[in-house]
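Engineer: coordinates only, sequence not included:
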């Protein structure tokens, strides 16, 4: 009985978070030199901060804001 209550509580808690992790579509792509190799990186956001363009880069940058200088080229406008 205790297991059933714990399972129900977990399902209720998880169902409350269903809209939080939405799948985002990339807005553009960039090329970055990683380990001496060119890699295509999907970019999910663009912002200007302190007169510097930054890109929210997916794998392998773990969706962190990276400086535009990190990329050799991008398709962002």
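Structural biologist: Ah, there it is. Keep in mind it's a predicted model, so treat the numbers as computed, not measured.

Engineer: Every contact and neighbour count from this point should use C-alpha atoms.
Structural biologist: Will do.

Engineer: Need the single longest strand in this protein, by residues.
Structural biologist: Secondary structure of the chain per DSSP state E: the longest strand is strand 37-49.

Engineer: what's that one packed up against?
Structural biologist: Packing partners of strand 37-49 (3 or more C-alpha pairs under 8 Å, 6 or more residues apart in numbering; DSSP states H and E): strand 28-34, strand 52-57.

Engineer: Compute the distance between the spatially most central residue of the chain and residue 76, please.
Structural biologist: Nearest residue to the geometric centre of the chain (C-alpha atoms, centre = their mean): residue 63, 3.1 Å. Distance of residue 63 to residue 76, given as C-alpha to C-alpha, to the nearest Å: 16 Å.

Engineer: second one coming, line it up with the first:
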């Protein structure tokens, strides 16, 4: 009985997370200097906030919004 309850609880928890991890396609890419190394970074979103352009950057920025000044160049329009 205990195993059945655990299986039902696990199924409910997993179904609650459905769609959260949906795959997104990058809208453009950029080049950033991180730790003295030049890295190509996938960009998943672009926004303007307080007259500053920000990019939702993937690894190594952990999909956070970062300033456009962080990048030495991008393919974003």
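Structural biologist: Right, received. Where do you want to start? Remember, predicted model here, so these are calculated numbers, not experimental data.

Engineer: and for the longest strand of the first structure, what span of the second structure is it aligned with?
Structural biologist: Against the second structure, the aligned range for strand 37-49 of the first structure is residues 37-49 (TM-score structural alignment).

Engineer: got the contact list for the closest residue in space to residue 46 of the first structure that isn't next to it in sequence?
Structural biologist: In this structure, residue 46 of the first structure finds its nearest non-sequential neighbour in residue 55, 4.7 Å apart by C-alpha to C-alpha, 6 or more residues apart in numbering. Neighbouring residues of residue 55 of the first structure by C-alpha atoms under 8 Å, 6 or more residues apart in numbering: 43-47, 64-68.

Engineer: Ranking by neighbours, what's the top pick from those?
Structural biologist: Of the contacts of residue 55 of the first structure, residue 43 is surrounded by the most neighbours, 25 neighbours in total, counting by other C-alpha atoms under 10 Å.

Engineer: Might you report the residue contacts of that residue?
Structural biologist: 26-30, 55-58.

Engineer: Quick check on those residues: which are buried?
Structural biologist: 28-30, 55-58 (16 or more other C-alpha atoms under 10 Å).
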